[in-house]
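Q: Build the 3D model from these lines:
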Amino acid sequence: MSQTFSQGDVASHNKADSLWVIIDEDVYDLTKFQDEHPGGKKILQRLAGKDASKQFWKYHNEGVLKKYKGQLQIGSLNTKKVAAPPTPPATPPAKQEAPKAGSSTAVTKPAAALDPYGDLVPFADPAWYQGYRSPYFNETHAALREEVRQWVESEIEPYVTEWEEAKKVPDHIYKQMGERGYLAGLLGVLYPASLTQYRVKSVPPEKWDLFHEMLVTDEISRAASGGLVWNLLGGFGIGCPPLVKYGKKSLVERIVPGILAGDKRICLAITEPDAGSDVANLTCEAKLTPDGKHYIVNGEKKWITNGVWADYFTTAVRTGGPGMNGLSVLLIEREHGGVKTRKMDCQGVWSSGTTYVTFEDVKVPVENLLGKENQGFKVIMMNFNHERIGIVIQCIRFARVCYEEAVKYAHKRRTFGKRLIDHPVIRLKLAHMARQIESSYNWLENIIYQCQTMDETEAMLKLGGAIAGLKAQSTTTFEYCAREASQIFGGLSYSRGGQGGKIERLYRDVRAYAIPGGSEEIMLDLSMRQSLRVHELFGMKL
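A: Modelled structure (predicted):
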């Protein structure tokens, strides 16, 4: 049980050799921390024995508190109220019986609400976190949510800022992704239990679905760093699925287990200096050797996420004539030789390892062809849906983080004699943020459900246009929320670190979501063109 102290107890520890402070009614012993304090000893000594909450929050964010709380907190004030457990629903729903075939109850029976979870700031989490009913989520999703959130809050969130500044996430975090079974669950397919010894603690492989996959990405995104998410999920999440789905069995069995274990890294290499969204005009060339046993690859790729660390490159190459019918996809292994990578400095996602890749006479065995020769465009296009949904999940959570941070700050900050939240103009900003977040998220849930219930070919045909539209919707929502949160925080969101640190970091990441995976303008046009074409096949009447 935690110790309790009176204000007088704390006040007596007001010297350099015994220095206690109060932050949000918790008591910290900073005596041995003085030499480590970035602001120097004097500022701590001026606050010795006092409540330092106001000064702390002026310069720091909650990540700093989480980082040091375990080693420096010695107790709480005896006046601090113990947080009450979440209030259960007033009338728990009756246990559902399986509806009989043809029964109308299959439609009318309501889903049970799960227990409320999190801080319960309205719209800061999906509605099903907050006691609302959902047809998509059950106890396994709630258990996974808790598992991932605990990991993120203890192992990741306190260190994100320093990793961002270092432009690298420690390798052991990526290794943990493998050991915790998360990498194997992020491929957009049934959990590949035969390819890895690792398992997700809270969800058996046979129960894993696309909503579990969505949850892993969503909860990791709460750390508020696109660079972190791309470091852990970026190259893997778009580079590994084509290998698993289209690679020869011997190739998959040789390479994928090491990737899923977190020991090897893979990336997707499509974009070139002169060809981004215009995939059909890629020029990186792969010529078959006279004996038909190898491809010789020459060309360049640009803005390749995780490329500097990658052991494998899922690469779009030209094996035939011009246009989409001349493209193939090869798995290029760094050890083949002739692969050069150079780290790029970009506006945002600093720790993602954005890379310029050069292939010079790389000799690739024909066994490394993914899919069929000159039919790589289909592989690339089917992979885009998975990539874009990942971007959507991240953007919507980042938008929620911006909104949640703004709501909490607006309840603390006072201007013109009252809290920010008491100004109608601030509530209007928050309302506009919330309406865009919720509409985007509900569209996402629907798309995930469709992907779950359709085979991949049907999903590519029917959902490509909708997913493209949702990608544009989510990136514009993220940008809007980042801007409005920045306005609410004012100057605090313009300096790195501190209370507005998450907003400043996410604002830098906005462009990294609006452009890659298909820029907003191209996505919006594609959404209309493809949807109209598909619905014409369905018998659309005009």
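Q: For the rest of this, base every contact and every neighbour count on C-alpha atoms.
A: Fine.
Q: Centre-most residue in the chain?
A: S221 (3.6 Å; C-alpha atoms, centre = their mean).
Q: Tell me the helices and strands packed up against the longest helix seen in the chain.
A: The helix that spans the most residues within the chain, counting by DSSP state H, is helix 376-412. Helix 376-412 sits against helix 210-221, helix 235-246, strand 327-333, strand 418-419, helix 424-453, helix 456-489, helix 501-514, with contacts defined as 3 or more C-alpha pairs under 8 Å, 6 or more residues apart in numbering; DSSP states H and E.
Q: how many neighbours does the closest residue to K293 other than its chain neighbours have?
A: Spatial nearest neighbour of K293, excluding adjacent residues (C-alpha to C-alpha, 6 or more residues apart in numbering): V366 at 5.6 Å. With neighbours defined by other C-alpha atoms under 10 Å, the count for V366 comes to 16.
Q: Kindly report the same for the one 3 residues further on.
A: Here the neighbour count serves as a burial measure; for L369 (other C-alpha under 10 Å) it reads 24.
Q: who touches it in this structure?
A: Contacts for L369 (C-alpha atoms under 8 Å, 6 or more residues apart in numbering) come out as G247, S328, V329, L330, L331.
Q: ok, the last one touching A310?
A: The one in question is L331. No: using C-alpha atoms under 8 Å, L331 is not in contact with A310, being 11.7 Å away.
Q: Please say which of the two ends up with more neighbours.
A: Between L331 and A310, counted using other C-alpha under 10 Å, the more crowded position is L331 (27 against 20).
Q: Before we compare anything, build this one as well:
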Amino acid sequence: MATQSNTSTKTFTRDEVSKHRTKGDLWIIIDSKVYDISRFANLHPGGLNVLLDEEVAGQDATKIFFGLHRHEVLLKPAYARLQIGTLQDESPVILAPIPGQISTVPYGEPTWLTNGYYSPYFKESHRALQKAFRKFVDEVIYPDAQACEESGKRLSQSVVDLMAEKNINAMRLGPGKHLKGLTLMDGVVQPEEFDYFHEMILNQEVSRIGARGYGDGLLAGMVIGLPPVLNFGSEELKRKVIPEVFGGKKFICLAISEAFAGSDVAGLKTTATKTEDGKHWIVNGTKKWITNGTFAGYFTVGCRTEGGFTVILVERGEGVETMPIKTSYSSAAGTAYITFDNVKVPVENTLGPEDAGLIVMLSNFNHERWVMTCVSIRSQRMVVEECMKWVNQREVFGRPLVSQAVIRHKLAGMIARVESAQAWLENVTYQMTKMSYKQQSAKLAGQIGFIKMYATRTAQETAADAVQIFGGRGITKTGMGRFIEHYHRTVTFDSLLGGAEDVLGDLGVRQAIKQMPKNARL
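A: Below you'll find the model as predicted:
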């Protein structure tokens, strides 16, 4: 046995480890690393007897460990400290993930990121942004996401500040004039070359965190609430609001949905009436299911006005009250019920034409649904990767789970769904890069409606299959199947937000029917 002073560099033979197999003197081997769990044994959630089993105590427990625990457990400081050395002449097989690393699991990445495959859509700047942003997500966003998803607290201000520093908030609104003069992600992509594929990368990389509530809490309200200000606000209003939001000093949300009206904009009951001098709006009413509403400083509000429907930017202040709504996912999303009680708002905060607010709202629906589609598809791929890992390490009846034909059949369906959805998404995204905003509205509203419907429906199929593959672990909030349980519990959010599946499917058909040639016959 080596005698280096640093215990983590000590080496042991398997025979030496096997001598430590009793209560109070208990060692085990996991992936060539030796752990002294003598003091920890009584604290083990599974009980002491499990550790004293003859296949565990003093033995190589690698297979047993990875049948019950995720690798991340070994990386936690409390457990990492239990390591006292390594096995002589042996090296770990299962390595800790490296921030920014590309997965080598088949279908764990979209084809364009998979070694040996090609794509006509992605350039070097796309790959550079993906590499830099994934590292940022792994190192900065992921740990905050796991903590906040559990605690229900909104994202940490330190994360917001780092995102602002790299102009991530600005990039999440897609290509446009708002990026001019900014240094994007430390310069890996220039503002003038930033396109919808770059934005797609940001959306898909964020979704890898496996924390759906936090994902929406990661300023999703900004993505849908700020564009009306950016595109329809006065220059003075934009000079004030946009730097605050991009800089992470204030948050913004979109407040359209109501308890009575839901997605029926024509049925909104929130009102805005002008004061006698015509200088202010007085806003009254309620909004419900508003993402980021609990911590927003600005609210992009849809109001019924005398001549129709008007969108107004309301700043948090007297008469504005927000209350959290408990939903299936974490309150980290900041989902809120909002009350406006005689809120006085300057008329300069009107976004777009008075009484023509429907144009303001519809202008961003395609982009909003496209973003949700990006997220839904990449989240499905994360589940595919989880399942691929699990079926290869889980043994049943003395054989890997993947040896079961029914399991392979489920995997085949999951892979086919996510690959087809990603291919469709990339095609639609390419069309977006070639079309003006007006052309996108005319030609892609139906396509985007269809692909969102398809993505969220296939997501629910994949969620159901994944639970069956993981069994009891797939309905347990901790341990091996925790990401599967979370995904299955929260997957329906995407099927409702931005338009329910049936509504979007009908939208696509109606748009297609409008384009039917009059001379078309069987």
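Q: Could I get the TM-score for this pair?
A: Scored by TM-score structural alignment, normalised by the length of the second structure, the superposition of the two chains gives a TM-score of 0.87; 503 aligned residues with a C-alpha RMSD of 3.1 Å.
Q: follow-up on the earlier one: what's the mean distance for the longest helix of the first structure versus the second structure?
A: For helix 376-412 of the first structure, the mean deviation from the second structure after alignment is 1.0 Å (mean C-alpha distance after the TM-score superposition for the first structure).
Q: on that earlier part again, for K293 of the first structure, state which of the contacts of L369 of the first structure is nearest.
A: Among the contacts of L369 of the first structure, L330 lies closest to K293 of the first structure (C-alpha to C-alpha), at 13.5 Å.
Q: dump the residue contacts of that closest one.
A: Going by C-alpha under 8 Å, 6+ apart, L330 of the first structure touches F313, T314, T315, A316, V317, V364, N368, L369, L370.
Q: please redo it, this time with the cut-off set to 6 Å
A: T314, T315, N368, L369, L370 (C-alpha atoms under 6 Å, 6 or more residues apart in numbering).
Q: which residue in the second structure lines up with it?
A: Aligned counterpart of L330 of the first structure in the second structure: I312 (TM-score structural alignment).
Q: any idea how far its match lies from W27 of the second structure?
A: Distance of I312 of the second structure to W27 of the second structure, computed by C-alpha to C-alpha, to the nearest Å: 65 Å.
Q: Also G217 of the second structure?
A: 43 Å.
Q: for Q511 of the second structure, same thing?
A: Counting by C-alpha to C-alpha - Q511 of the second structure and W27 of the second structure are separated by 67 Å.
Q: quick one, which of the two is more surrounded?
A: W27 (29 against 16).
Q: Excluding chain neighbours, what is closest to that one?
A: In this structure, W27 of the second structure finds its nearest non-sequential neighbour in D36, 4.5 Å apart by C-alpha to C-alpha, 6+ apart.
Q: surely that neighbour meets I29?
A: No: D36 of the second structure sits out of contact with I29 when judged by C-alpha atoms under 6 Å, with a separation of 9.1 Å.
Q: And these two? Which one has more around it.
A: I29 (24 against 21).
Q: Quick check: that one is in a strand.
A: Yes: according to DSSP: H, G, I helix; E, B strand; the rest coil, I29 of the second structure belongs to a strand.
Q: What are the neighbouring residues in contact with it?
A: Going by C-alpha under 6 Å, 6+ apart, the list of residues near I29 of the second structure reads D60, A61.
Q: The one 3 residues further on now?
A: Neighbouring residues of S32 of the second structure by C-alpha under 6 Å, 6+ apart: T86, L87, S91, P92.
Q: distance of N368 of the first structure from H294 of the first structure?
A: Taken as C-alpha to C-alpha, the span from N368 of the first structure to H294 of the first structure is 9 Å.
Q: what do you get for T319 of the first structure?
A: For T319 of the first structure, the distance to H294 of the first structure - C-alpha to C-alpha - is 12 Å.
Q: Which one's more surrounded, those two?
A: For T319 of the first structure and H294, the more surrounded residue by other C-alpha under 10 Å is T319, and the numbers stand at 23 against 19.
Q: Can you name the residues that contact the equivalent of the residue nearest to K293 of the first structure over in the second structure?
A: Matched by TM-score structural alignment, V366 of the first structure corresponds to V347 in the second structure. By C-alpha under 6 Å, 6+ apart, the contact set of V347 of the second structure is K279, H280, W281.
Q: In strands, which of these appear?
A: Secondary structure of those is defined by DSSP state E; positions in strands are H280, W281.
Q: tell me which of the contacts of V347 of the second structure is nearest to S18 of the second structure?
A: The closest of these, once distances to S18 of the second structure are taken by C-alpha to C-alpha, is W281, at 78.2 Å.
Q: Next up, the contacts around the closest one.
A: So W281 of the second structure contacts A272, T273, K274, K344, V345, V347 (C-alpha under 6 Å, 6+ apart).
Q: Grab the nearest non-local neighbour of it.
A: Per C-alpha to C-alpha, 6+ apart, closest to W281 of the second structure is K274, 4.5 Å.
Q: same deal with D24 of the first structure?
A: Spatial nearest neighbour of D24 of the first structure, excluding adjacent residues (C-alpha to C-alpha, 6+ apart): S53 at 5.7 Å.
Q: next one: Y494 of the first structure
A: Among residues not flanking Y494 of the first structure along the chain, E504 sits closest, at 5.8 Å (C-alpha to C-alpha, 6+ apart).
Q: To which residue of the second structure is that neighbour aligned?
A: Matched by TM-score structural alignment, E504 of the first structure corresponds to E485 in the second structure.
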